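Undergrad: Structure, please.
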Amino acid sequence: MKFEIPKFREPDFNQDFLKNAPNCTLEQCPEDGISPENYHALSVYPEYFKINGKWVLATESRMDTVAVAIDEEGKEKVNIVEFRNLKKGDKVVIGRTENAEEGIYMWTKGFESVDSNEDNFAFRSGRSRETAFSIDYDNLYELLKHEKANGGYITWVIGSAVALDKNARDAFEGLVKKGFVDAVFCGNNTAAIDLENGVYGSTWGQDIFVKEQNTNNNIYETINLARSYGSMKAFMGSGKVEDGFIKALYDRDIPVVISCSIRDRLPLPEAYTDVYKAQDAMRAHTRKSSTIIMLSAILFTIASGNMTPSYNKFNGEIRPVYLYTVDIQEFAVNKLADRGTLTATSIVTNTQDFLRNVNRSLE
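TA: Got it, this is the predicted structure:
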């Protein structure tokens, strides 16, 4: 069956409560990074704002942001802005209700079928322990094929499990080479482990990896070597790195956002050590991502999910943004939904099996 993106259905703006609603209230920011009181905080659902008598949809709506309105006649628009990025004079939407009485309307049925017996897309869908979860894999395969064929943007958020296992590492490298990866987020350690393998053929200093040891053999040698070339691109061009997904990404100019944590002792070149700069770099990709797949990286997963809209405008059409969370622990995959992202499909399995299945099925 051909994969189809669910169609977005707007509210009926001829309903009296929408037609007679007032314009939303706007108030200017007094200083950079300071919002007016009673600001309207956004959610992951589609929200409309009435400006100059027109209902305007805020695309890219995401958790814990504010709506900044442009109310010029004929150019009505709503920008979604983080509090720290507000500028003095920005016109912030004021109001805490979402039923149109303050010119703000949350629309939760945009992707529901008109026929209530059909459920093409839902923010939450029921599951049981008897459910055949293989359907999630089948849907994902079709989705990824659709994204690649139609100019979608697939972002992967990966943890160190991808680099620690040879089969997982090879499978992800294969997905990069096949064109199913448009951007990657990972930690400094994940990238360094992959690069160590590419330079020395070892993982945590072990030629045959058994388990993580308290040894830094080769990994800091690898980071030092990378730093000696001044940039990751130059390091890849040196011929020192023979294989791996990091090399495949840089060879194809696919963006990689590498972020350090407070535990990292030595960053790779271009790895972000400033959390806000890392956040901005990640958001530049989540804002245009149509699908995000998150593998065994719980903190990166929560961060990425919270800065990703549940819907967005692509090629002039509103469509859902698909999120997949994959982890061996049920707690980990459910964590994102608990934090307010409602469009995530969770798959409880180990990353190695997941990547091998996906890579093999996308031959």
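
Undergrad: going forward, measure contacts between C-alpha atoms and count neighbours the same way
TA: Fine.

Undergrad: Determine how far the lengthiest helix in the chain lies from the middle of the whole chain.
TA: Using DSSP state H, we find that the single longest helix of the chain is helix 134-149. Centroid separation for helix 134-149 versus its chain: 17 Å, with C-alpha atoms, centre = their mean, to the nearest Å.

Undergrad: In the stretch 251-363 of the chain, mark out all the helices, start to finish.
TA: For the stretch 251-363 of the chain, the helices defined by DSSP state H, counting those that start in this stretch cover 275-286, 298-306, 330-338, 351-361.

Undergrad: typed the wrong thing, it's the stretch 101-250 of the chain
TA: Using DSSP H, counting those that start in this stretch, helices in the stretch 101-250 of the chain cover 134-149, 161-164, 166-178, 188-200, 219-228, 232-237, 245-251.

Undergrad: Just put those in TSV and tack on distance to T108 and mean neighbour count.
TA: Converted to TSV, those look like this (distance: least, C-alpha to C-alpha, whole Å; neighbours: other C-alpha atoms under 10 Å):
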stretch	distance to T108	mean neighbour count
helix 134-149	23	15
helix 161-164	36	24
helix 166-178	34	20
helix 188-200	38	24
helix 219-228	47	18
helix 232-237	44	17
helix 245-251	37	20
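
Undergrad: got CSV for the ones you listed, with distance to P36 too?
TA: Converted to CSV, these look like this (distance: least, C-alpha to C-alpha, whole Å):
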stretch, distance to P36
helix 134-149, 40
helix 161-164, 44
helix 166-178, 45
helix 188-200, 38
helix 219-228, 45
helix 232-237, 43
helix 245-251, 43
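
Undergrad: Nearest approach to K211 belongs to which of those helices?
TA: Nearest of the helices of the stretch 101-250 of the chain to K211, taken as C-alpha to C-alpha: helix 161-164 at 9.0 Å.

Undergrad: Could you look over the helices of the stretch 251-363 of the chain and pick the most buried one?
TA: helix 298-306 (a mean of 21; mean count of other C-alpha atoms under 10 Å).

Undergrad: same for it, what does it pack against?
TA: strand 154-158, helix 275-286, helix 330-338 (3 or more C-alpha pairs under 8 Å, 6 or more residues apart in numbering; DSSP states H and E).

Undergrad: To check against the first, give me the structure of this:
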Amino acid sequence: MSTFNHPDFGAEKFSRAPDARFVPAPADGVLPEDFFSTTNLPTYVKVKGKWVMPREPRMDSALVLDHDGVLWIREGRRLKKGDLVAVGQDEDGSTGIYVHVSAFLGESAEGEFKFMTSEVSREKPIDYALMARILVEERERGGYPVWVAGPALVHSRARNDMAWFIENGFVGAMLAGNAVAVHDIEASIFRTTLGMTATGEATSGGHGLHMRAINKVRAAGSIANAVEQGIITDGIMYSLVKHGVPFVLTGSIRDDGPLPDVITDALAAQDAMRAHTLKATMAILIATALHAIATGNMLPAFVTEKDGSLRELAT
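TA: This is a model prediction of the structure:
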């Protein structure tokens, strides 16, 4: 994947730039007017004469300077009254904030971030041969590939393939909704998904089989318990549990059940997902729009290596 060098901050335009301006948040969860809205690209902020990168980068958030002088990217909902928030909308460094637009994209005519125009956008097609090669490289370097999946992964009879990736060390964490787990578990117990057999034939009473699968897991208390009790014997959730791979299942308004492991509080679910996107070195987004976009919004376009260098985060 692409790598790049940090900008030359000895250049005149950076050395002459003022420090970024910070304004106290007026109330809990409220950003000051003219707050700087972050992007997913490498961003540098001038603090006390030094250009620094904020910790925990993501888009659609704010730059916050804590009491120890450490710069963070934080969602507006996390702010407390008085927290110092960077203000200004310029991204060219002229007001102490620089977004490295050309890091991976090439310089745009306007020289500013534009959502959905980058080669690393979360919603563009991917070269699957390239993805396979990168997955092997990530496993070899001890990376943390985050997989985000929708239920079509199960309905298309790909659950055994997904289990193979889990069993062979290609999955750092799995992020999904209730339906992925429900229909994977239905397939393990009843050999159907939404009551349909592997050959696409409807079964008698099949419309209720996913509900029966949910009920069995709820009776067991958790997906892990259902695996240990022999209720779930194969598939995606089985492999995740057996190989100790973490997963986050988030709820929605349309969920049946849900399964006991599903996080139904949207903000708590976002926090649980964020714990994994912070560690992500690659993201694979399959058969889901909302989960993919939500995860993409939490991811930077880059990975920070141990030596401080940056490389593109493959998606």
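
Undergrad: So for I135 of structure 1, which of the helices and strands packed on helix 298-306 of structure 1 sits nearest?
TA: helix 330-338 (17.2 Å).

Undergrad: which bit of structure 2 covers the closest one?
TA: Here helix 330-338 of structure 1 fails to align to any part of structure 2, judged by TM-score structural alignment.

Undergrad: rewinding a little: mind putting the helices and strands packed on helix 298-306 of structure 1 into TSV with distance to E98 of structure 1?
TA: Putting these into TSV (distance: least, C-alpha to C-alpha, whole Å) gives the following:
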stretch	distance to E98 of structure 1
strand 154-158	31
helix 275-286	25
helix 330-338	22
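
Undergrad: Out of the ones you listed, the one nearest C29 of structure 1 is which?
TA: That would be helix 275-286 among those, by C-alpha to C-alpha, at 21.1 Å.

Undergrad: Next, the mean deviation of that closest one compared to structure 2.
TA: After superposition onto structure 2, helix 275-286 of structure 1 sits on average 1.0 Å from its aligned residues (mean C-alpha distance after the TM-score superposition for structure 1).

Undergrad: what's that helix in contact with?
TA: By C-alpha atoms under 8 Å, 6 or more residues apart in numbering, the residues outside helix 275-286 of structure 1 that reach it are 155, 183, 185, 257-259, 272, 292, 304, 307-309.

Undergrad: what's the most distant pair in the residues you listed?
TA: Spatial extent of those (C-alpha to C-alpha) is set by the pair Y272 and P309 at 23.2 Å.

Undergrad: okay, these two: which has more neighbours?
TA: More crowded of Y272 of structure 1 and P309, by other C-alpha atoms under 10 Å: P309, with 27 against 20.

Undergrad: Show me what that one aligns to in structure 2.
TA: Using TM-score structural alignment, P309 of structure 1 sits opposite P300 in structure 2.

Undergrad: ok, that match touching D60?
TA: No: counting by C-alpha atoms under 8 Å, P300 of structure 2 stays clear of D60, with 10.9 Å between them.

Undergrad: Next, show the common contact partners of the two.
TA: Taking C-alpha under 8 Å, 6+ apart as the contact criterion, the common neighbours of P300 of structure 2 and D60 are T39.

Undergrad: what's the nearest residue to the alignment partner in structure 1 of I189 of structure 2 if we skip its chain neighbours?
TA: Using TM-score structural alignment as the criterion, I189 of structure 2 maps onto V199 of structure 1. In space, and not counting its chain neighbours, V199 of structure 1 is closest to V241: 4.8 Å by C-alpha to C-alpha, 6 or more residues apart in numbering.

Undergrad: ditto for V47 of structure 2
TA: Here the residue nearest V47 of structure 2, using C-alpha to C-alpha, 6+ apart, is D19, at 5.4 Å.

Undergrad: check which helix or strand covers that neighbour.
TA: Following DSSP states H and E, there is no helix or strand that holds D19 of structure 2.

Undergrad: What residue in structure 1 is paired with it?
TA: Alignment note (TM-score structural alignment): D19 of structure 2 maps to N23 of structure 1.

Undergrad: can you pull the contacts of that match?
TA: Applying C-alpha under 8 Å, 6+ apart, we find N23 of structure 1 in contact with 49-53, 102-103.

Undergrad: try 10 Å
TA: Residues counted as contacts of N23 of structure 1 (C-alpha atoms under 10 Å, 6 or more residues apart in numbering) are 49-55, 100-104.

Undergrad: Let me know the closest of the residues you listed to K233 of structure 1.
TA: Distance from K233 of structure 1 was checked for each of the contacts of N23 of structure 1 by C-alpha to C-alpha. The minimum falls on F49, at 44.5 Å.

Undergrad: my read: that closest one touches G103, true?
TA: Yes: here F49 of structure 1 lies in contact with G103, judged by C-alpha atoms under 10 Å, at a distance of 5.7 Å.

Undergrad: So for these two, which sits in the more crowded spot?
TA: Remark: of F49 of structure 1 and G103, F49 carries more neighbours, 28 against 25, as counted by other C-alpha under 10 Å.

Undergrad: Look at that one and tell me its secondary structure.
TA: For F49 of structure 1, the assignment made with DSSP: H, G, I helix; E, B strand; the rest coil gives strand.

Undergrad: corresponding residue for it in structure 2?
TA: The pairwise alignment with structure 2 assigns F49 of structure 1 to V45, based on TM-score structural alignment.

Undergrad: Need the nearest residue in space to its match, chain neighbours excluded.
TA: Spatially, and ignoring its direct neighbours in sequence, V45 of structure 2 is nearest to I97 (4.6 Å; C-alpha to C-alpha, 6+ apart).
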